[in-house]
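only geometry, no sequence info:
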C-alpha cells in the first residue's frame, strides 16, 4: 500500500525559512529574547543568552581551525554544554558526530576514526567512568602532537565537565581561545553555510558489522522536525524534560532542536532518575515528558509522587505500540496527560517516518505507529517489490525529505539501502490499515532492540570474534521481561582454547556498550549452516525454544 499524507496539522513543505540551525537560533533569539531556552540545574539560558553562548563557542571552533564541512564529535550525557557545543560547531560550519555515552573506548575510537573528526568535546568523568582515559586505552597515548596515536585526524580534545582536564583543553580555556576571532567572522562563516550542507552524522550499524554514518543536512532536519513538532502538538512555551539521550535522534532532533523550532524550553536529564524527574516536573512546571510506559508507571508508584506535582504535564511521547490501552489510560488519567503519542523511525530517515497525531485516541496509539509525516511517501511492498494492499504485511519503504544523503564513504552500502529511485529500504515489516495508519509487524533485518537501543548482531559478532578464544559466533535477540529483548550468543571456541560463558560475558562488558553485551552465551561445537554456508539463525532460536 502507498501512503503519501497531507493532513491539516502542518504545511507539508515544512518550515524552511531558516535554512540552517544557526539561522534558526538567530531568529529565535530575535523573536523570543528573554524566554528560557535551556534550563540545566543552575544554568538558565534565555534564547538571547543561548545565541550569545553559541557564538562564543563558534569563535572557539574557528580559532581551532575548523573548516566548513569538518566533523566534531560530542561524547557526553545530556547537558546545556552539549547543546551549546553542537550549535556552536554547526554555526562554524562543522558537522556534528554524536557519540553514545554507553560506548567503550574501542567503539568510540572507531567512529572518531571513520568520521575523521578533528575535535572531540567529551565529558571528563561521568558515573565513575573516565571517558578520555577509556579512549586513550583504545587509541593509544599522544603522538606527534595529536591526542591519540591511532586517531591521526583528531587534533584537539575539549573536556566539557568541571575539574582539571590534564593534558587536554578545558571548556573554559577553549572558549577563551576564541577571543582571537570576532563575532563578525562568525557571522561571515554562518552566512556561507548552505541548507544542503551536512548538519550531522548519526552512526548506525548493519549487515557489515561496522557502524555507518547516516548523513543528514540542515534543511532536511529542520523541515522534518518542524513537521514533527506540529504533528505531535509541541508548542511555544512548553517546558520539555528531555530524558532521551542527545546522542540519539529522539533526544537531539525530537528533543532540544524541536524545542528551539517552536520556542519551548529544553530541560536536559543526565540520567533517568525517577525521584529527580518527579522533583523537576514539579519545580520546573514541566509540560512535555517523553518516556516508556514503564517510566510513567514507576513514577506513579514512587513514594514521592503526588497528583499536584505532575499537574502541569500535557504531552507524552512514547514508544507504546502493543501496550494494553488500560495501562495508557491509567497513565493519562493519573499523570494528567492531555495527549499521548507514539511513532516509528530509523536513523537513515532523520529518525522519523510516521507519528500519531496529538488528538489520536489511545487505542490508535497503542496499536499503530500513526500515519506518515506529511509530504513523505511510505509504501509496503512484497518480496517482488510490488505494493501490498491494506492489512497485508510488506517491507516498509520511505521516500522524501527525511531520507539520508547516504552513508559516509560507503557507496555500496548506500546503494543497497537507498535504491536508484530514492526509496529507503528500511528492512522493517509493516502494514497499513484502512485509515492509512502504519502497524509495525516485524523486521527483515537481524536487529533487535534492547531497552530502546538498536542492537545489530553482525556488529556484536564482530566484536566477540576479537576475543582470542572465539573461533565463530552467532547472536540472536531473545525476549526479556525487563528490556524487551536481549542478545544470546552461540559461540564456537577455538581449537585448544579454554573459554567459559561467564568469562566471555565479563570480557564483552569491557569491550562493548552494555546494551550490546549478550545476556546468554552458549558454547557449541559448531553452528548450523545452510547449503550456502550461511548460519541458520532460526535453528538457533528453535534450540532455545526446545531448551537445548
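Yep, it's here. Because the structure is a prediction, the values reported are computed rather than measured.

drop to CA atoms for contacts and neighbour counts, all remaining ones
Will do.

wait, residue 379 sits on residue 398?
Yes - counting by CA atoms under 8 Å, residue 379 does reach residue 398; the two are 6.6 Å apart.

next up, the contacts around residue 360.
Neighbouring residues of residue 360 by CA atoms under 8 Å, 6 or more residues apart in numbering: residue 341.

so it: helix, strand or coil?
coil (DSSP: H, G, I helix; E, B strand; the rest coil).

please apply the same query to residue 254.
helix.

these two touch, right, it and residue 225?
Yes - between residue 254 and residue 225 a contact is recorded at 6.6 Å, counting by CA under 8 Å.

show me where the stretch 301-450 of the chain has helices.
325-335, 362-367, 411-417 (DSSP state H, counting those that start in this stretch).

which of those helices sits most buried?
Among these, helix 362-367 has the highest mean neighbour count (mean count of other CA atoms under 10 Å), at a mean of 21.

this is the other structure I want to compare:
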C-alpha cells in the first residue's frame, strides 16, 4: 500500500532522505547477525496481565515466530495491503505482529486497550479491516465479544496467536514489499472527535529512526525499555523502531508500575528508554535514590510536557544520564533537543532545535526537515 505521491517519493529519494531498505530488511539482518542475542523480553508481570508466564526470545526464536505467524496469516487470506487490527498489552506477541503483518504483505494497526466499540468500530469502518487479534479478555472486558459484535471476518485470540507463533513456519509467504509501502497505521486519541489515522511507510520510519539514533546516542546492541503502549509514535517511533535499527533487546513494560520499572531499569541493564517528566521527578525524589544503580542507562528521552531542569541536572550528576527533550506526533513529525544541539540543560527544558531553518547548521547534522514559519 503506497500512499505518498510519486513526485514526493522521487524528490525525497533524489535528496537521499528515502531509500530502498525496508524494516523487514533490518529484521532479516538482525536475525542473521545476532541469532543468540535476546530480541524481546516480556514484562515480568505478564502472568498477572494475561495469565501466562513471561518469555525471553532470542533473535532466532523471534524470527521463527514472525515467519510462522506470517505464514498462518497468509493461509487465512491475509495478503497484500490487508490491515490487521490488534488490541494487546505490551507483550512479545504484539512486537512480533508488526513484522509478521508486513511480511505477509499487509500492515498492523495496533489500538489502545481502552478503546471500545465506538472507536474500534470506526477504525474497522474507515479501513475495511477484516482481521482482528486481541487478548481474549483484559481487566474484565471481553475483547473476543467485541470482535464478534463489530463483525470482523477473522479473529485470532492471544492463546491461538501464541500457539501459531510457536508452530512450524511452513511455507513463508514471499510478498514484494516496497520501502514506500505503509508499515503502520497509528491513531490519534480522538479526544475531540473520531480518531485520525496516521499511515507511516517504511521510509517514513527509516528517517525517523535515523533521527532518533543521531540525537539520542543509540548504539548497536542497546537494550531498550519500552514503557509506553506499543500503539503510537511514543513507543513505536522512540523505542520499537530504534530497537530494530540497533539489533538490540526490547524490554517490555505494562502498565506503568514504578516498582517494576525501577527493577527493569537496573536488572535488565537498560541503555535507553522514554519516561514522562513526572516519572523523572519521582525517581530522583525517592528516599532510596542514593542506592539506585542506573549506571547502565545512557539516555532517557522525555516529552508530553517540559521536564524540570533540576531533574535533568540530577540524572546527569548522579548517573551521567542525558535527558533528551523530545516532541513528536503520530503524523510523523518530531523535534529533539539532545546534548549535541542543545547542550545547556536549562535551555533544553523548553527549547527545541529549529531544524530546517535557512542558513543554520546544527551539530547533530540532522537534515531533511522542512520549516515554514507562519504568522
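Nice, thanks for sending it over. Computed from a prediction, not measured in an experiment: that's the story for all the values here.

rewinding a little: rebuild the helices of the stretch 301-450 of structure 1 as a markdown table, extending it with distance to residue 501 of structure 1.
Below are the helices of the stretch 301-450 of structure 1 laid out as a markdown table (distance: least, CA to CA, whole Å):
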| stretch | distance to residue 501 of structure 1 |
| --- | --- |
| helix 325-335 | 38 |
| helix 362-367 | 38 |
| helix 411-417 | 34 |
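
which of those sits closest to residue 96 of structure 1?
Comparing the helices of the stretch 301-450 of structure 1 by their distance to residue 96 of structure 1 (CA to CA), the top pick is helix 411-417, with 20.0 Å.

quick one: what helix or strand has residue 94 of structure 2 in it?
helix 92-103 (DSSP states H and E).

if I look at the equivalent of residue 356 of structure 1 over in structure 2, how far off is residue 344 of structure 2?
With the correspondence set by TM-score structural alignment, residue 356 of structure 1 lines up against residue 337 in structure 2. The gap separating residue 337 of structure 2 from residue 344 of structure 2 is 10 Å, by CA to CA, to the nearest Å.

would you mind telling me which of these two has the busier surroundings?
For the pair residue 337 of structure 2 and residue 344, the greater number of neighbours falls to residue 337 (26 against 14), based on other CA atoms under 10 Å.

residue 354 is in contact with the more buried one, correct?
No - using CA under 8 Å, residue 337 of structure 2 makes no contact with residue 354, being 9.8 Å away.

got a list of what residue 134 of structure 2 touches?
86, 87, 88, 143, 144, 156, 157, 158.

show me what contacts the residue nearest in space to the middle of structure 2?
When CA atoms, centre = their mean is applied to structure 2, the residue found nearest the centroid is residue 236 (1.6 Å). By CA under 8 Å, 6+ apart, the contact set of residue 236 of structure 2 is residue 230.

can you find the partner of it in structure 1?
In structure 1, residue 236 of structure 2 lands on residue 252 (TM-score structural alignment).

count of residues packed around residue 110 of structure 2?
26.

which position in structure 1 pairs with it?
Match for residue 110 of structure 2 (TM-score structural alignment): residue 98.

quick check: that match touching residue 74?
Yes - counting by CA under 8 Å, residue 98 of structure 1 touches residue 74, with 5.1 Å between them.

kindly name the residues of structure 2 that line up with the longest helix along structure 1.
Looking across structure 1 with DSSP state H, the single longest helix is helix 47-63. Taken onto structure 2 by TM-score structural alignment, helix 47-63 of structure 1 occupies residues 59-75 there.

buried ones in the matching stretch, by neighbour count?
59-74 (16 or more other CA atoms under 10 Å).

which one of these sits closest to residue 290 of structure 2?
residue 59 (35.7 Å).

what about the closest one, distance to residue 37 of structure 2?
For residue 59 of structure 2 relative to residue 37 of structure 2 (CA to CA), the value is 6 Å.

mind checking which helix or strand residue 220 of structure 1 is in?
Using DSSP H and E, residue 220 of structure 1 falls in helix 218-232.
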